[in-house]
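1. here is a sequence with its predicted model. Questions after.
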Amino acid sequence: MKTIKTPILPINKTIVKTQGKHELDLEAICLFIAFGFFFDTDTYWRDEVVLSPGTTNQLDEKDTLIASKKWFDWHYSPREISFQQTLHEFTNLFETIVKEQTTNKNVILPISGGLDSRTQAAALRNHPNVKSYSYEYEHGYQETKIAKKIAATCHFPFQSFKVPKGYLWHCIEDLAEINQCYSEFTHPRQMAFFDSFRDMGDVFSLGHMGDLMFDSFGLPQLSFDEEADVLIKLLLKKGGFELANDLWQSWNLEGSFEAYFVLRLRELLKEIKIDNTNAKLRAFKTNYFVSRWSSNNLAVFEALHTVTLPYYDNRMFEFICTIPEEHLSNRQLQIAYIKQNAPDLAKITWQEQRPFNLNNYHLNKVPYNLPYRVANKTKRVYNDFCGKPYVSRNWELQFVGKENDVHLKHWLFESKLKDLIPLHIIQQFYDNFKEKDRIKYSHPVSMMLTLALFQEKFNNF
């Protein structure tokens, strides 16, 4: 007998055996295609499951799951607490966690133009051994300029990278082995610089989850049905639904795909015993989306060094459950923390509110932002005219262009993918991407690419 207790939000998934035939779970794969992540404990196989977050699990001598029980339930139990007291508690908790995770370590800190990594930079500002880096898209926003200023303010050594066009094809098989094809391949941009991190330090300090923990959906109190509708609009990929629906019919699965995914999502939402709509949706997204999508991509970092995440600490989640929603909205805790503890970092441009910073981002509205918007639009039009279109999505560097197309067509049409997806469906969605709507159909193309690698590497039956 073996016992495995999972954290409130695991850094990596634990897959164990369960009862059933070793055959593909086609319904689960349809959900994966439509949403980009597997639901709940689903895997590719009917006789395998992922252990749920916040549970204690009993396995037999063959590592087959025989019982699972929750030890943590998401809740919303707000205290009567002022914003200043909340900030004080957050400061102590956050800096304690960061210190525990990084003391006597050589820290690698990825820095973006946003708030999560900036908050970590503030906490690590006096650490003696931090090296930092950032990257940006070729012909995209120059995010590394912001990151470089943050690093310089904290006296961190800094390295900048540019995401090169077509890098995916040189590392796609390695990436498939790392993430086991449980998330698509265009998001882990760090694969483009994988070897550069080997000698940079011995522990990553990552800011994942800060944006979800310290913001609000800004919704009024909704009914259960309305909450379910919000989640569907938030999580469902339109092109993904179209592909999953076609496959559902092609595979002759029972009922309709839409009825199936609505039922599954509503069942999961019922598991969150929280009345407050915004707190409930945060808990749902953490427990089901982050644990099965965001966390899966952490495997790329773990393939090189130990990974630490302050916002994944159990104490942070327990803290969040007791904070009034109004204190969590609009990133105000992180902003106040930076302004109070590292005011020089607050003066640096906030990418989401550019060209404004943490002190004046409230001016990001007409007429104050008109000069920047006009100048930015003019620059983009000029670059388009010069044959350098603006890039803001990773798939634009991996799927667009003749050389990329050669590799993409190889995996879609010359692999074992056609043993799972009928060739006419592959062709249809490839053509839709090329000829109709690149933005909408980039997701189903990316999911077919993921399944192509799964077929080649993991489906030997």
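-> Arrived safely, thanks for sending.
2. okay, CA-based contacts and neighbour counts for the rest of this
-> Fine.
3. count of neighbours near residue 244?
-> 24 (other CA atoms under 10 Å).
4. so what's it closest to, chain neighbours aside?
-> Distances taken as CA to CA, 6 or more residues apart in numbering place residue 30 nearest to residue 244, at 4.9 Å, with adjacent residues excluded.
5. same check on residue 408?
-> Here the residue nearest residue 408, using CA to CA, 6+ apart, is residue 399, at 6.9 Å.
6. ok, back up a step: which residues touch the helix or strand hosting the residue nearest to residue 244?
-> Taking DSSP states H and E as the definition, one finds residue 30 inside helix 26-35. Residues outside helix 26-35 that contact it (CA atoms under 8 Å, 6 or more residues apart in numbering): 37-39, 42-44, 235-245, 247-248, 251, 253, 257, 261, 444, 447.
7. switch to 6 Å and redo it
-> 38, 236, 237, 240, 241, 244, 447 (CA atoms under 6 Å, 6 or more residues apart in numbering).
8. alongside the first one, take a look at this:
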Amino acid sequence: MPTLRTPIIPQKPTFAKIRAPHELDKEAICVFVATGFFLDMDTYFKDLKVLPPASDCELDADGFFVKSTPWFQWHQTPRELTFEEALKEFAQLFESIIDEQVGDKKVILPLSGGLDSRTQAAALTHLGKHVNTYSYDFKGGYPETAIAKKIAKVCDFDFTEYHIDKGYLWDCVEDLAAINQCYSEFTHPRQMAIFDEYAAMGDVFSLGHWGDVLFDGTGSAQLSDEEQLNYLLKKIIKKGGMELATSLWKVWQLDGDFETYLRKRVTTLVQKIDIEDTGAKIRAFKSLYWAPRWTATNLAVFEAKRPIRLPYFEDRMCQFICTLPEAYLADRKLQIAYIKHRNPELAKITWEQHKPFNLYTFQQNKSPHNLPYRAFNKLKREAKNRLGKTYIQRNWELQFLGMENDEKLQDYLFSENMHPFISKPLLAKFYNNFKNIDAVIYSHPLSMLLTLAVWKRRI
């Protein structure tokens, strides 16, 4: 029988049929609307599965999935080595991976104010690669491009800044649906707003996804099984997601109740991970189920224009992480030390998560040191509001607020194509809750209903 081997963290799903009825998997769809991603091998249909990561997957003669056997299992086997030795190993591994992945091609590097792309920038500069960078922010929001521009300047990279305007989604929603097959809600991938720009930027993307999970701890003490479950559910369930999933569960008259079903599903998956340490176990869970089914879903947007390379997804990087003491991974220690070592000037630039502090001063991001910045930032936002200018902070604000956006949204949500799949009363309830009760809480349910509406038009 033919066998397919999947990477430790797949950057794209591998779909396979199983011998089952071709019916909607409504339990899986409820998990999708609660969390924003399909869990484990789930898809929209009972007879279609996504092959599990880090596995040898057997197919029968007709191409149906039969079984999978893990070729790699996440573990925690810390070696006795100094932090300096770990840093040296990381530098050698990270730079060799990037060098192999991009070769002599012109690299496209999306920059942010965080650490993952900054770590890549330090490596690419050290390796002497030809790099073209860009960043984007929301018109009327926090100027995210400011930090990225400084990083590019220090590294002597070409840089372009983009300002994402409201309502861009409606011109590209059908294209996005064709690219990600509706396996992610549509308000997150801002990269679609500059989709047509990518082809001219360079030859290959180097993307920094998942570094923030691999090179950090959970900040949790050792937790009991119940505490681990509650921690994970709190992380993966979006605001308003449980309410929408529970409502669909009841309308579809599924057995039992949704919360019990979800808790049992997640418990089963966690129990398969043979790791004692809480931080390492949660990192493994995220890498097995969150990275390939949520983080990786919209990588297809980049890949539609240019090949993509992901140094943090690389098998050797995952294997390396499993051999490091948790203390070296906590608080982004390795990435910070690497940036300071390779390019101290990069370390002096503001770290967005701890603004206005940088990699040398971020420990001061606590009271009373950060009070002046927080007060000044609040005054700026209030001044904008008094002038009638909305301070954009979240993707959905660009797509759902305003008369023109509302007209497009209603066209999708209340089309006849949605019924009887999702009833008009349920749609009206969540739409009205968004409009009249709490837009922040109900933005996720509304986005998921939009995703299902576009998906329903396509099948």
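-> Perfect, thanks for sending it. For clarity, every value in this text was computed on a predicted model and none was experimentally measured.
9. quick one: the helix holding residue 30 of the first structure aligns where in the second structure?
-> The aligned range for helix 26-35 of the first structure in the second structure is 26-35, by TM-score structural alignment.
10. residue 39 of the first structure: neighbour count?
-> 22.
11. number of residues surrounding the closest residue to it other than its chain neighbours?
-> Leaving aside its sequence neighbours, residue 39 of the first structure sits nearest to residue 288 (CA to CA, 6+ apart; 6.6 Å). Neighbours of residue 288 of the first structure under the rule other CA under 10 Å: 21.
12. returning to that earlier point: next, the mean deviation of the following helix or strand past the helix holding residue 30 of the first structure compared to the second structure.
-> Using DSSP H and E, the helix or strand that follows helix 26-35 of the first structure in sequence is strand 48-50. Here the mean offset of strand 48-50 of the first structure against the second structure after fitting is 0.4 Å, by mean CA distance after the TM-score superposition for the first structure.
13. what's the mean deviation for the match of helix 26-35 of the first structure versus the first structure?
-> Stretch 26-35 of the second structure sits 0.6 Å off on average (mean CA distance after the TM-score superposition for the first structure).
14. now do the helix or strand that contains residue 136 of the first structure: everything it contacts.
-> Using DSSP H and E, residue 136 of the first structure maps to strand 130-137. When contacts are defined by CA under 6 Å, 6+ apart, strand 130-137 of the first structure is touched by residues 107-111, 143-144, 156-163.
15. hmm, back to that, how many residues are close by the residue nearest to residue 244 of the first structure?
-> 23.
16. again with the one 10 residues further on
-> By the criterion of other CA under 10 Å, residue 40 of the first structure has 20 neighbours.
17. same check on residue 370 of the first structure?
-> What residue 370 of the first structure shows, counting by other CA under 10 Å, is a neighbour count of 12.
18. quick one on the thing from earlier: can you give the distance of the match of helix 26-35 of the first structure from its chain's centre?
-> How far stretch 26-35 of the second structure lies from its chain's middle: 17 Å, per CA atoms, centre = their mean, to the nearest Å.
19. how about it: buried residues?
-> 26, 27, 28, 29, 30, 31, 32, 33, 34, 35 (16 or more other CA atoms under 10 Å).
20. next one: stretch 246-266 of the second structure
-> 246, 248, 249, 258, 262, 266.
21. so where is that stretch in the first structure?
-> The aligned range for stretch 246-266 of the second structure is 245-265, by TM-score structural alignment.
22. can you give me the end-to-end span of the matching stretch?
-> 16 Å (CA to CA, to the nearest Å).
23. residues in contact with it?
-> Contacts of stretch 245-265 of the first structure (CA under 6 Å, 6+ apart): none.
24. try it again at 7 Å.
-> 30, 31 (CA atoms under 7 Å, 6 or more residues apart in numbering).
25. chain center to it: distance?
-> 25 Å.
26. and if you look at stretch 392-404 of the second structure?
-> Using CA atoms, centre = their mean, the offset of stretch 392-404 of the second structure from its chain centre is 20 Å.
27. return the set of buried residues in it.
-> 392, 395, 396, 397, 398, 399, 400.
28. which residues of the first structure does that stretch align to?
-> Using TM-score structural alignment, stretch 392-404 of the second structure pairs with 391-403 in the first structure.
29. if we ignore the residues flanking it in sequence, what's nearest residue 417 of the first structure?
-> residue 452 (4.5 Å).
30. what range does the host helix or strand of that neighbour cover in the second structure?
-> Taking DSSP H and E as the criterion, residue 452 of the first structure maps to helix 438-457. Helix 438-457 of the first structure corresponds to residues 439-458 of the second structure when matched by TM-score structural alignment.
31. for that stretch, give me the average deviation versus the first structure.
-> So stretch 439-458 of the second structure averages 0.5 Å relative to the first structure (mean CA distance after the TM-score superposition for the first structure).
32. in that stretch, which residues are buried?
-> Neighbour-count burial for stretch 439-458 of the second structure flags 439, 442-455 (criterion: 16+ other CA under 10 Å).
33. mean shift of stretch 403-412 of the first structure relative to the second structure?
-> Mean for stretch 403-412 of the first structure is 0.5 Å (mean CA distance after the TM-score superposition for the first structure).
34. now do the helices for the stretch 251-400 of the first structure: every range, in order, please.
-> For the stretch 251-400 of the first structure, helices defined by DSSP state H, counting those that start in this stretch occupy the ranges 257-270, 277-284, 298-302, 314-320, 325-328, 332-341, 343-346, 370-385, 394-399.
35. give me the residues contacting the fifth one.
-> Contacts with helix 325-328 of the first structure, where a contact means CA under 7 Å, 6+ apart, come from 83, 214, 215, 216, 333.
36. which residues touch the equivalent of the fourth one over in the second structure?
-> So the one you mean is residue 216 of the first structure. Superposed on the second structure with TM-score structural alignment, residue 216 of the first structure falls opposite residue 217. Applying CA under 7 Å, 6+ apart to residue 217 of the second structure gives the contacts 279, 326, 329, 330, 331.
37. so the fourth one touches residue 213, yeah?
-> No: in this structure, residue 330 of the second structure is not within contact of residue 213 by CA atoms under 7 Å, at 10.1 Å.
38. about what we covered before: ok, residues contacting the match of stretch 392-404 of the second structure?
-> Under CA under 7 Å, 6+ apart, the answer for stretch 391-403 of the first structure is 137, 138, 139, 140, 165, 166, 168, 186, 187, 404, 405, 408.
39. any quick PyMOL command for the buried ones out of the residues you listed?
-> Listed next is the PyMOL selection for buried residues among the contacts of stretch 391-403 of the first structure, using 16+ other CA under 10 Å:
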select buried, resi 137+138+139+140+165+166+168+186+404+408
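40. cool, thanks, talk later.
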